[in-house]
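A.B. asks: Sharing a model prediction with you, sequence too.
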Amino acid sequence: MYDVIIVGGGPAGLSAALILGRCRRRVLLCDARRPRNAASRHLNGFLTRDGTPPAEMRRLAREQLGAYDGVEIRNAEATDARRRPDGDFEITLDSGGSRVEASRKLLLATGVVDALPEVEGFAEIYGRSAFHCPYCDGWEHRNQPLAIHGHSEAGKALALELTVWSRDLVLCTDGPAGLPPDDLDQLTRNGIGLREERIARFEARDGELECIRFETGEALSRRALFFASDDRQSSDLAQRLGCTLTRRGDVQTGRYETTDVPGLYVAGDASRRVQLTVVAAAEGAMAAFAINTELLKEDLR
């Protein structure tokens, strides 16, 4: 019986494991090793870690967790979970064979998966000159000619947001924009171009975007692409355990990352709209604080 099982080895899960390890809790961290930012060359906006490769940050975190003998890290995917009648949790793990582990509290830090544009050439530029978050990668492409891939309200909103970093912007909707006249006027007023032609492919050299080729044969020269797309929960464990989801599809969490399932916490990208590494790490720490407090109350009783 562990005090806590943490599912997810990203910044939220690793941060929680660190705090709980320092609280002398017995912790099992399960990591399927499929990080959302695997394609990224560096993470940004994290104090003292600005520009660090994501894999390096995870390596350093694991190395530092080695100092805490109560923390065990296992490279395994959690395939099922249930809350027992006594309030404890059972997690089924798969690391080449199924195994069930139990804990008093459970923290899900499994994150989300992005729906990527299905356009030829996108895989080559993803994480190198194609991004979904301007807060993470806008600075590196400031004042450059940028394209926005998206349509309807999401595409328009991202295009307007990017005016902070560049004024040479073109919204490429890959078909009808789906925008009312007022929104089209707003784009025009802010100097944002609009291309509704179907996109044939993204053309790049060594992962750096050079142009967007439309099905008409015409090309639009651009240096980087930001795309507006949906994301989804990377794991269905929260739903299986009975968590309420928001209209956007995030797990509904309260103070200190609590959920409406007693003893279950959700932290990181799966629970918040602000999806930054530093925010995920902070949420993991807050969840760990709350978990240790609840365990302490139970132990004292």
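C.D. replies: Yep, it's here.

A.B. asks: From now on I want contacts and neighbour counts done on CA atoms only, so please keep to that.
C.D. replies: OK.

A.B. asks: Counting neighbours, what do you get for the closest residue to residue 259 other than its chain neighbours?
C.D. replies: Closest residue to residue 259 apart from its sequence neighbours, by C-alpha to C-alpha, 6 or more residues apart in numbering: residue 253 at 4.9 Å. Residue 253: 20 surrounding residues under other C-alpha atoms under 10 Å.

A.B. asks: From residue 289, how far out is residue 253?
C.D. replies: Remark: distance between residue 253 and residue 289 (C-alpha to C-alpha, to the nearest Å) = 15 Å.

A.B. asks: Same question for residue 52.
C.D. replies: Using C-alpha to C-alpha, residue 52 is found at 26 Å from residue 289.

A.B. asks: Would you mind listing the buried residues in the longest helix anywhere in the chain?
C.D. replies: Secondary structure of the chain per DSSP state H: the longest helix is helix 277-300. Neighbour-count burial for helix 277-300 flags 277-292, 295 (criterion: 16 or more other C-alpha atoms under 10 Å).

A.B. asks: from memory residue 139 sits against residue 165, does it?
C.D. replies: Yes - judged on C-alpha atoms under 8 Å, residue 139 makes contact with residue 165 at a distance of 6.6 Å.

A.B. asks: more neighbours, the two?
C.D. replies: Between residue 139 and residue 165, residue 165 has the larger neighbour count (other C-alpha under 10 Å), namely 19 against 13.

A.B. asks: For burial, what's the neighbour tally of the nearest residue to that one once chain neighbours are set aside?
C.D. replies: Nearest residue to residue 165, sequence neighbours excluded (C-alpha to C-alpha, 6+ apart): residue 142, at 4.8 Å. Residues near residue 142, counting by other C-alpha under 10 Å, number 17.

A.B. asks: got the contact list for the residue nearest the centre of the chain?
C.D. replies: Nearest to the mean C-alpha position of the chain, by C-alpha atoms, centre = their mean, lies residue 269 at 4.5 Å. Applying C-alpha atoms under 8 Å, 6 or more residues apart in numbering, we find residue 269 in contact with 109-112, 275-276, 280.

A.B. asks: Make a markdown table from those residues and add secondary structure and distance to residue 4 to it.
C.D. replies: Shown next, in a markdown table, are those (DSSP: H, G, I helix; E, B strand; the rest coil; distance: C-alpha to C-alpha, whole Å):
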| residue | secondary structure | distance to residue 4 |
| --- | --- | --- |
| 109 | coil | 13 |
| 110 | coil | 15 |
| 111 | coil | 18 |
| 112 | strand | 22 |
| 275 | coil | 24 |
| 276 | coil | 24 |
| 280 | helix | 18 |
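
A.B. asks: One more to weigh against that first structure:
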Amino acid sequence: MTDFKNLDVIIIGGSYSGLAAAMSLGRALRHVLVIDSGKPCNQQTPHSHNFITQDGNTPAQIRITAQAQVARYHTVSFYKGLAIRGAKTESGYEIITERKDTFTAKKLLFATGLKDLMPDIPGFAECWGISVIHCPYCHGYEVRNQKTGLLGNGDAGFEYVRMIAHWTQDLTLFTNGPSTLTPAQAAKLAEHRIALVETEIQSLQHNQGKITEVILKNNSAVELNAMYARPKTVQHSTIPQDLGCELTEPGFLKVDMFQKTTVPGVYASGDNSVFARSVASAVASGTFTGAAINKELIEEEF
């Protein structure tokens, strides 16, 4: 029976990265507890793509299959709930949940991801992950050659347009206010026949999350089948920062090449510590981090 007061590792976050790390550690015979609130950031996304062997499956299907496989390792346990606080102990760390349950372990791994901050545009949140998408590698093939919009401005918006342009010949950049593109950037858009709309957006019209039109504040409308956007993000869990973990300038948890944060014994993997957001990269990150944590445990024991 697992001693929840003397674990090797507590993993906070039970989606792809956390489960991948749990598998690595379970196979290394480490006693692990995975704490998960059951609210993944991609819960609204209908299908996951660009993940070999899983292409086209729903995010939920992938997660359920992964958890069932990880559960076969008898040293891995699961706790459904929200971790709200962490503290340093003499031998490691303790985690306290919303229900006031307390668990202790030698090491912590935060696979908690990021929280997307939806812009104040009616309809945006309802379409997010369905027809308002962030990554062409994850979703671009499915909306190829369709009427596509892109929400962005300035240098970041221009670079986003460059990345998307070959997936469709019908692309419109919505700056949602006055353009901050340089004259050269605006000329390049015109050269590639990419429309530029500076009028502020009133709302997104949609049918069960599938965008149909962008309604502008001048009462005109632009017909669309998909829109790319990169809303602002924050760390989904504040516990790492409360423990003293540093953030990078873009807001990711700062980690070294072994996914160690700036606090000894505390690791991070997946979306919370890297720019690339995909199921495949989260799994790769978790698998590697599980092995890195086991290596540190070995060095402390032998």
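C.D. replies: Ah, there it is. Because the structure is predicted, anything quoted here is derived from the model rather than measured.

A.B. asks: overall similarity of the pair, as a TM-score.
C.D. replies: TM-score for the superposed chains, counting by TM-score structural alignment, normalised by the length of the first structure: 0.95, backed by 297 aligned residues with a C-alpha RMSD of 1.4 Å.

A.B. asks: hmm, back to that, to which residue of the second structure is the residue nearest to the centre of the first structure aligned?
C.D. replies: Taking TM-score structural alignment, residue 269 of the first structure has residue 271 as its aligned residue in the second structure.

A.B. asks: Wasn't that match part of a helix?
C.D. replies: Yes - looking at residue 271 of the second structure with DSSP: H, G, I helix; E, B strand; the rest coil, it is inside a helix.

A.B. asks: Alignment lookup: residue 282 of the second structure to the first structure.
C.D. replies: Under the alignment (TM-score structural alignment), residue 282 of the second structure pairs with residue 280 of the first structure.

A.B. asks: who's in contact with the residue lying closest to its match once chain neighbours are set aside?
C.D. replies: Nearest residue to residue 280 of the first structure in three dimensions, chain neighbours excluded: residue 268, at 4.1 Å (C-alpha to C-alpha, 6+ apart). Residue 268 of the first structure makes contact with 11-12, 109-111, 275, 279-281, 283-284, according to C-alpha under 8 Å, 6+ apart.

A.B. asks: mind checking how far residue 72 of the first structure is from residue 132 of the first structure?
C.D. replies: Going from residue 72 of the first structure to residue 132 of the first structure by C-alpha to C-alpha gives 33 Å.

A.B. asks: that older thread, could you find the counterpart of the residue nearest to residue 259 of the first structure in the second structure?
C.D. replies: Taking TM-score structural alignment, residue 253 of the first structure has residue 255 as its aligned residue in the second structure.

A.B. asks: Confirm that its match sits in a helix.
C.D. replies: No - counting by three-state DSSP, residue 255 of the second structure falls outside a helix, being coil.

A.B. asks: wait, doesn't it sit right on residue 268?
C.D. replies: Yes - judged on C-alpha under 8 Å, residue 255 of the second structure makes contact with residue 268 at a distance of 7.1 Å.

A.B. asks: Looking at the first structure, name the residue matched to residue 176 of the second structure.
C.D. replies: So, by TM-score structural alignment, residue 176 of the second structure is matched to residue 174.

A.B. asks: tell me the contacts of residue 194 of the first structure?
C.D. replies: The neighbours of residue 194 of the first structure, taking C-alpha under 8 Å, 6+ apart as the test, are 170-173.

A.B. asks: Kindly name the residues of the first structure that line up with the top strand by length along the second structure.
C.D. replies: Looking across the second structure with DSSP state E, the single longest strand is strand 102-110. Aligned by TM-score structural alignment, strand 102-110 of the second structure falls on residues 100-108 of the first structure.

A.B. asks: Which residue ranges of the first structure form helices?
C.D. replies: In the first structure, the segments counted as helices under DSSP H are 11-22, 54-65, 122-125, 134-137, 152-161, 181-189, 237-240, 277-300.

A.B. asks: quick revisit: what is in contact with residue 255 and residue 268 of the second structure at once?
C.D. replies: Taking C-alpha under 8 Å, 6+ apart as the contact rule, residue 255 of the second structure and residue 268 both touch residue 261.

A.B. asks: OK, contacts around residue 199 of the second structure?
C.D. replies: Counting by C-alpha under 8 Å, 6+ apart, residue 199 of the second structure has contacts 174-178, 216-218.

A.B. asks: By neighbour count, which of these wins?
C.D. replies: Sorting the contacts of residue 199 of the second structure by how many neighbours each has (other C-alpha under 10 Å) puts residue 174 first, at 25 neighbours.

A.B. asks: gap between the alignment partner in the first structure of residue 240 of the second structure and residue 270 of the first structure?
C.D. replies: Aligned by TM-score structural alignment, residue 240 of the second structure pairs with residue 238 of the first structure. Residue 238 of the first structure sits 10 Å away from residue 270 of the first structure, going by C-alpha to C-alpha.

A.B. asks: Could you do residue 99 of the first structure as well?
C.D. replies: Separation of residue 99 of the first structure from residue 270 of the first structure (C-alpha to C-alpha): 25 Å.

A.B. asks: which one of the two has more residues nearby?
C.D. replies: The neighbour comparison of residue 99 of the first structure against residue 270 (other C-alpha under 10 Å) goes to residue 270, with 27 against 12.

A.B. asks: How about the contacts made by the closest residue to that one other than its chain neighbours?
C.D. replies: For residue 270 of the first structure, ignoring the flanking residues on the chain, the nearest one in space by C-alpha to C-alpha, 6+ apart is residue 111 at 4.5 Å. Applying C-alpha under 8 Å, 6+ apart, we find residue 111 of the first structure in contact with 8, 36, 233-235, 268-270.

A.B. asks: try 10 Å
C.D. replies: 7-13, 34-36, 231-235, 250, 266-272, 275, 280 (C-alpha atoms under 10 Å, 6 or more residues apart in numbering).

A.B. asks: repeat for residue 276 of the first structure
C.D. replies: Residue 276 of the first structure touches 11, 43-46, 133, 135-136, 268-269, 282, counting by C-alpha under 10 Å, 6+ apart.

A.B. asks: Residue 88 of the first structure now?
C.D. replies: Applying C-alpha under 10 Å, 6+ apart to residue 88 of the first structure gives the contacts 1-4, 82, 102-106, 262-264.

A.B. asks: Nearest to residue 150 of the first structure among those residues?
C.D. replies: residue 264 (35.4 Å; C-alpha to C-alpha).

A.B. asks: So what's the residue count around the closest one?
C.D. replies: Residues lying near residue 264 of the first structure (other C-alpha under 10 Å) number 24.
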